[in-house]
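>>> Structure for this input, please:
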Amino acid sequence: MNAFEGLGLNENLVKAVTDLGFNTPTPIQVKAIPILLSGTTDFVGLAQTGTGKTAAFGLPLLQLVEAENKYPQALIVCPTRELCLQICSDIQEYKKYSRNIIAEPVYGGASIVMQIRALKKGVHIVVATPGRLIDMIERKAIDLQKVKYVVLDEADEMLNMGFRDDIDFVLKNTINRQSIWLFSATMPTSVREISKNFMRNPQEVTVGKKNTANVNIDHQYFITPAQSRFETLKRLVDFNPGIYGIIFTRTKADAQDITERLVKQGYDIEALHGDLTQQQRDKVMQRFREKSIQLLIATDVAARGIDVEGITHVINFELPDDIEVYTHRAGRTARAGKSGICISICHSREAFKIRQLEKMVNAQFHRLDIPSGKDVCRKQFFFFMDKLINADTSYGDYETYMPDLQKKFADISKEEVLKRVAALEFDHFLKYYENADDLNARTDVRERRFENNTSRDHGARRERPTFQRDNGYARLFINLGTKDGFFKASFLQFILDESNLKKEVLGKIDLRDMNSWIEIDKSAAGKMIKSMDGKKYNGRLIRMNEADGGFKKPPHEGRKRIPMNENRY
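Here you go, the predicted structure:
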């Protein structure tokens, strides 16, 4: 008996999931499906990515929509094109025996004319990204008046990407809905506000603890000097020869720079960032899914919604500022019950961030030493030897060549053959790592105190670290803030992209509603001011200047002087 039968699903849907090899529902499916089948209950489901959320809402929708009425009855809103297509593909499989139900994806980067034409033919379920959906509504190409069920998938990601106004607009235009189903990996304040503003006594289900990371993920971090970050990345990749993973950077400039450097050194890697056309993006993702490339390097915005099976590693080239961003990055691995590794490359000043992340995601992070050159060579050597021993010789007429091979190697011992095979395969590694430097940052007193605290019981109260402020920093004011649609990660990426500076020159950032303060190395302050001041963002003139001892009123702006003590970090 298939356990899905006990959830109240009809025979056609149970048969479809059985054909897919699913006999036991995941925890979120067990808790969500019976509630959602009522069709009239607002619902909040908190669960990590890769836990079967699509089936949790997709199966009930297929059972609830009325096949005879060919107009949009269900609307699924998700953050990215990739996730939109993935959800639609999954629904196609679930409706294998419910052929009269039509689901249509609506997303940017494709012909809107073709999508409008498909909607006019009649659909039951629309899966859409926020931007293209708003475009369809404004063109009156889609009628939401009869939509009964609205699903917000990856709600926290959509809000992090700045789609709050779009979501509000959609919910205000589905006035005859019977229920809203909100699914999210985390529950920040912004997601909670949607629940309060638009939902009626929602039933909330949590799988695992809120804002926690997947228990199957091993969180590792390596501390290195800031200038050794790239070499550390390269060494960690070399130390994991079977790696199939995603490397996250803060900016598209970093993503492109690292990709170019690694490609020149022979690595199978491609970048995914905002400068790519949709066609280029599709090509990169297709190659990655087919494992034609071993590594994908991406910014957080570009990687939203990526759902690829079998990712072994996620590498944070730099730690993100927001806990939700870290959770989503880590969630690209260890999907569908598998295990995975999330690696973070840090410098010594970021040790406190690791402690904050540990507390927030309720998981222990393990500090490891960066492998030495000899460690890398040894790991690569044994990985190759395992491949050699396990090589499949059942295909091909190798026996034909054996007499010649035996004659050729008659005077060479087995040990000598193995040595020469190793020399051919590892000559470049041995030369590169022959005199490799130690990339580990020296541990100071503060870090040792952190390590001692970590070695205690994981839930114990830790001593709060104190840090002296670096007097080599200048403090800059800028008249942009959260009211301009920024979150910490997107704001950081914006200022780095515009100024073409590296993250290492920045200190702390204090992001406010209408303005922000930025700590920056004094040597880079002038360049940032020059690149930002006087430009426009969404029609608003940007003002940036150095705040020496307090905020200096910019020209033409009648704001009050803000004393220094109001801007403490």
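>>> Only C-alpha atoms from now on, for both contacts and neighbour counts.
Fine.
>>> Assign the residue minimising distance to the centre of the chain to helix, strand or coil.
The chain has residue 329 as the residue nearest its centroid, 3.5 Å off, counting by CA atoms, centre = their mean. Three-state assignment for residue 329 (DSSP: H, G, I helix; E, B strand; the rest coil): helix.
>>> tell me which element the residue nearest to it when sequence neighbours are not counted falls in.
Distances taken as CA to CA, 6 or more residues apart in numbering place residue 314 nearest to residue 329, at 7.0 Å, with adjacent residues excluded. According to DSSP states H and E, residue 314 maps onto strand 313-316.
>>> Also residue 219?
Assigned by DSSP H and E, residue 219 falls in strand 217-223.
>>> Can you give me the buried ones in the helix or strand following that strand?
Per DSSP H and E, strand 217-223 leads on to helix 229-239 as the next helix or strand towards the C-terminus. Within helix 229-239, the residues that count as buried by 16 or more other CA atoms under 10 Å are 229, 232, 233, 235, 236, 237, 238, 239.
>>> Same question for stretch 357-374.
For stretch 357-374, burial by neighbour count (16+ other CA under 10 Å) applies to 357-358, 360-365, 367, 370-373.
>>> Grab the two from the residues you listed that are most spread out in space.
Spatial extent of the buried residues of stretch 357-374 (CA to CA) is set by the pair 360 and 373 at 34.5 Å.
>>> rewinding a little: how about the residue nearest to residue 329, what does it touch?
Each residue near residue 314 by CA atoms under 8 Å, 6 or more residues apart in numbering is listed here: 245, 246, 247, 248, 329, 330, 332, 333, 341, 342, 343.
>>> Strands - which of the residues you listed land there?
Secondary structure defined by DSSP state E assigns 245, 246, 247, 248, 341, 342, 343 of the contacts of residue 314 to strands.
>>> what two of those have the greatest distance between them?
Within those, 248 and 341 form the most distant pair, 13.6 Å apart (CA to CA).
>>> Just the terminal-to-terminal distance for stretch 498-509.
16 Å (CA to CA, to the nearest Å).
>>> which residues sit against that stretch?
Residues from elsewhere that reach stretch 498-509 (CA under 8 Å, 6+ apart): 226, 253, 473, 496, 516-521, 524, 527-528, 531-532, 569.
>>> out of these, which is most surrounded?
Among these, the one with the most neighbours (other CA atoms under 10 Å) is residue 517, at 24 neighbours.
>>> before we move on, what SS does that residue have?
Assignment for residue 517 (three-state DSSP): strand.
>>> what's near enough to touch it?
Shown in contact with residue 517 (CA under 8 Å, 6+ apart): 475, 476, 477, 478, 509, 510, 511.
>>> Closest to residue 304 out of the contacts of stretch 498-509?
The closest of the contacts of stretch 498-509 to residue 304 turns out to be residue 253 (CA to CA; 17.8 Å).
>>> Next, the second sequence, to be compared with the first:
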Amino acid sequence: MTFDELGLQENLLKAVQDLGFSQPTPIQEKAIPVLLSGTKDLIGLAQTGTGKTAAFGLPMLQLLNPEEKHPQVLVVCPTRELCMQIVNEVEIFKKHMKGVHVVAVYGGTSISQQIRDIRRGVQVIVATPGRLIDLIERKAINLEEIQYVVLDEADEMLSMGFQEDIEFILKNTPRRNATWLFSATMPPEIRSVTKRYMKEPFEITVGTKNTANKLIDHQFCVTTAQHRYETLKRIIDFNPGMYGIIFTRTKADAQEIAEKLTREGYDIDALHGDLSQAQRDKVMDEFREKTLQLLIATDVAARGIDVSGITHVINFELPDDVEVYTHRSGRTGRAGKTGVCLSIVHARESFKIKQIERMVQVPFHKVEIPTGKDVCRKQFFFFMDKLINTDISHGDYDTYVPMLQEKFADMTKEEVLQRVAALEFDRFLRYYENAEDLNLRHTDRRDDRRQERTPDGRADRKDKKFAPSSGDMVKLFVNLGTKDGFYKASFLQFVLDLSDLPKDVLGRIDLKEMNTWLEVDRKAAQKMIGSIDGKKFKGRRIRMNEADSVRR
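Reported below is the predicted structural model:
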């Protein structure tokens, strides 16, 4: 099928042709004809990077009335980055349409300017939930005029705690003709929202629900817990052309690893919750422009990042939830390109790989951690290719050739090449000269258990969530649960970020609808309680205390 057969009007077809596209992606082919009816609710399930913006953007532009200068379409998405990306794409689609205006509405910038933009007359508003609610409360936008509501990356919005905001928006758009929901996965929370606010929605699934992208090579390597950082370094060195994102569980890990790698000469920066909006924008601009080769991020900070050309996603640690893995891996393998998602695990996490493999329905490949010689060889070939492909057409290098020939007259060509190689590779050769094997072999497992013991002989509490509790742990009660929009990974990050404690202090987490019970290392329990008890979450006071006191 071609775009000509989908029922789009001429000015939109021309914009698509200007982009060089003739055939729609599967989600576009299935969604566009349904959405053009203008009266059908739709659920579109597809991985990120499959062309969802065009799937809803083209029909919404065709359905709106350019003569009416008030908001007719509302697109809600989880993050500022995704908000800006959608606006940029819609601007391209509407380039041959007159009188159509789009405005982006998000936090971290002047709300006054955004209000002025809306009052000038716009037909399409693309907004993050928090800033949209601010505008509603200031009576700067009238939702009753909205005819179409698009919820993009709905699963990410729910996992970030925006369920109440989304339901408020849907309750207050009574005249909408249709609701279009797009998501990579379909957790129960989304299903319940669709049942309450959508009428017999037409459901489209590209691929299988909750599965990972088939264009991604899902890999894992096994090492000891203490060699995780060294393994990460070796993977980066073995892939000199890598342009990737490294995921950690906590902002402390992200910052620490970024600082270590920066000191060792890598082009990397961290993205986490402690950054201001200006700092975040600076990091993202540098990453998009490829001034940075690598970005290290927490799951919350990386929501909605859409950067083209990412070759690798590296899980420094596996996430607790399969849906989080799907979102992480979805940063690569976009727009028909292939990518690699590589997870660094230790022996006791191998069962997690099997769980994720079953859930996302794609095979995982175990790969060997490269040896020092492998790294040097790969870097050498990469350098040779770079040397051969160097463009010498723009400089007056002929002027210097006679001087170079005179300078190197006493050397053979082989000796010159050896010196060039030594200049480039001396650091790698010295570093990896006596590099140890980082792969965890079957014979290493007892050693791994010994290495994961504390100086006084007790078992280290890494991955305690899967280990039996002991007298070293205290059970705490928190009055937050799944009803507040949490799942295990987001709750873990929430408590660690508030308390500024390392993840190793946590044990089992039992997340219930209204509250949560979690095990914490006895030495860290009071610090966690002091940091969290009494804080506010969505206007509600958080209560955290020892479970024994709750029972009493």
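>>> care to give me the TM-score?
The TM-score (TM-score structural alignment, normalised by the length of the second structure) is 0.92; 528 aligned residues with a CA RMSD of 1.9 Å.
>>> re earlier: ok, residue 248 and residue 341 of the first structure, which is more surrounded?
Neighbour tally, residue 248 of the first structure and residue 341, criterion other CA under 10 Å: the higher count belongs to residue 248, 27 against 20.
>>> ok, now which ones touch the more buried one?
The contact partners of residue 248 of the first structure, by CA under 8 Å, 6+ apart, come to 255, 297, 298, 299, 300, 314, 315, 316, 317, 318, 329.
>>> all strands for the stretch 401-550 of the first structure, in order.
Here the stretch 401-550 of the first structure has its strands, by DSSP state E, counting those that start in this stretch, at 473-478, 506-511, 516-521, 536-537, 540-541, 544-546.
>>> Residue in the second structure paired with the residue nearest to residue 329 of the first structure?
Under the alignment (TM-score structural alignment), residue 314 of the first structure maps onto residue 313 of the second structure.
>>> So its match versus residue 50 of the second structure, what's the distance?
From residue 313 of the second structure to residue 50 of the second structure the distance is 18 Å (CA to CA).
>>> same thing with residue 331 of the second structure?
Relative to residue 50 of the second structure, and taking CA to CA, residue 331 of the second structure is found at 12 Å.
>>> which of those two has more neighbours?
Taking neighbours as other CA under 10 Å, residue 331 of the second structure and residue 50 compare with residue 331 leading, 29 against 19.
>>> Looks like the more buried one contacts residue 304 (just checking).
No. Applying CA atoms under 8 Å as the test, residue 331 of the second structure and residue 304 come out as separate, 9.0 Å apart.
>>> centre of the chain versus stretch 541-552 of the second structure, how much separation?
Chain-centre distance of stretch 541-552 of the second structure: 34 Å, with CA atoms, centre = their mean, to the nearest Å.
>>> got the buried residues for it?
Neighbour counts over stretch 541-552 of the second structure (16+ other CA under 10 Å) mark 543, 544, 545, 546, 547 as buried.
>>> residue contacts, the first one?
Contacts were defined as CA under 8 Å, 6+ apart; by that measure residue 543 of the second structure touches 477, 478, 479, 532, 533, 534, 535.
>>> got it, and the last one?
Applying CA under 8 Å, 6+ apart, one finds that residue 547 of the second structure lies in contact with 475, 476, 477, 517.
>>> mind putting these in CSV, distance to residue 275 of the second structure included?
Shown next, in CSV, are the contacts of residue 547 of the second structure (distance: CA to CA, whole Å):
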residue, distance to residue 275 of the second structure
475, 32
476, 29
477, 30
517, 30
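>>> Would you mind giving the residues in the second structure matched to stretch 113-122 of the first structure?
Aligned using TM-score structural alignment, stretch 113-122 of the first structure spans residues 112-121 in the second structure.
>>> Contacts for that stretch, please.
Outside stretch 112-121 of the second structure, the residues touching it (CA under 8 Å, 6+ apart) are 69, 70, 71, 101, 103, 104, 105, 135, 140, 141.
>>> 7 Å instead, please
The contact list for stretch 112-121 of the second structure, computed with CA atoms under 7 Å, 6 or more residues apart in numbering, reads 69, 70, 103, 105, 140.
>>> which two in those residues are spaced the farthest apart?
69 and 105 (17.2 Å).
>>> and those two? which has more neighbours close in?
Neighbour count, other CA under 10 Å: between residue 69 of the second structure and residue 105, residue 105 has more, with 28 against 17.
>>> Please report the distance of the more buried one from residue 314 of the second structure.
Distance from residue 105 of the second structure to residue 314 of the second structure, by CA to CA: 32 Å.
>>> next one: residue 87 of the second structure
In this structure, residue 87 of the second structure and residue 314 of the second structure are 29 Å apart, going by CA to CA.
>>> For residue 147 of the second structure, the count of nearby residues, please.
For residue 147 of the second structure, the tally of surrounding residues (other CA under 10 Å) stands at 22.
>>> which residues touch it?
72, 73, 175, 176, 177, 178.
>>> try residue 54 of the second structure
The neighbourhood of residue 54 of the second structure, defined by CA under 7 Å, 6+ apart, consists of residue 28.
>>> Mind doing that once more with 10 Å?
Counting by CA atoms under 10 Å, 6 or more residues apart in numbering, residue 54 of the second structure touches 16, 24, 25, 27, 28, 31, 32, 60, 86, 89, 90, 93.
>>> what about whichever helix or strand it is part of, how far off from the first structure?
Following DSSP H and E, the helix or strand that holds residue 54 of the second structure is helix 52-63. In the superposition against the first structure, helix 52-63 of the second structure averages 0.3 Å from its aligned positions (mean CA distance after the TM-score superposition for the first structure).
>>> Would you tell me which helix is longest in the first structure?
helix 414-433 (DSSP state H).
>>> and for it, what are the contacting residues?
If you take CA under 10 Å, 6+ apart as the criterion, helix 414-433 of the first structure is touched by 235, 238, 372-378, 380-381, 384-385, 409, 413, 434, 436.
>>> go again using 8 Å as the cut-off
Under the contact criterion CA under 8 Å, 6+ apart, helix 414-433 of the first structure has outside partners 373, 374, 377, 381.
>>> go on, stretch 61-80 of the first structure?
Stretch 61-80 of the first structure is contacted by residues 9-10, 13, 37, 39, 84, 95, 100-101, 107, 122-130, 143-144, 146-155, 157-158, 161, 304-305 when judged by CA under 8 Å, 6+ apart.
>>> let's go with 6 Å and repeat that
Contacts with stretch 61-80 of the first structure, where a contact means CA atoms under 6 Å, 6 or more residues apart in numbering, come from 100-101, 122-129, 147-153, 158, 305.
>>> Give the aligned range of it in the second structure.
Residues 60-79 of the second structure are matched to stretch 61-80 of the first structure when aligned by TM-score structural alignment.
>>> Flag every buried residue along that stretch.
60-64, 66, 69-79.
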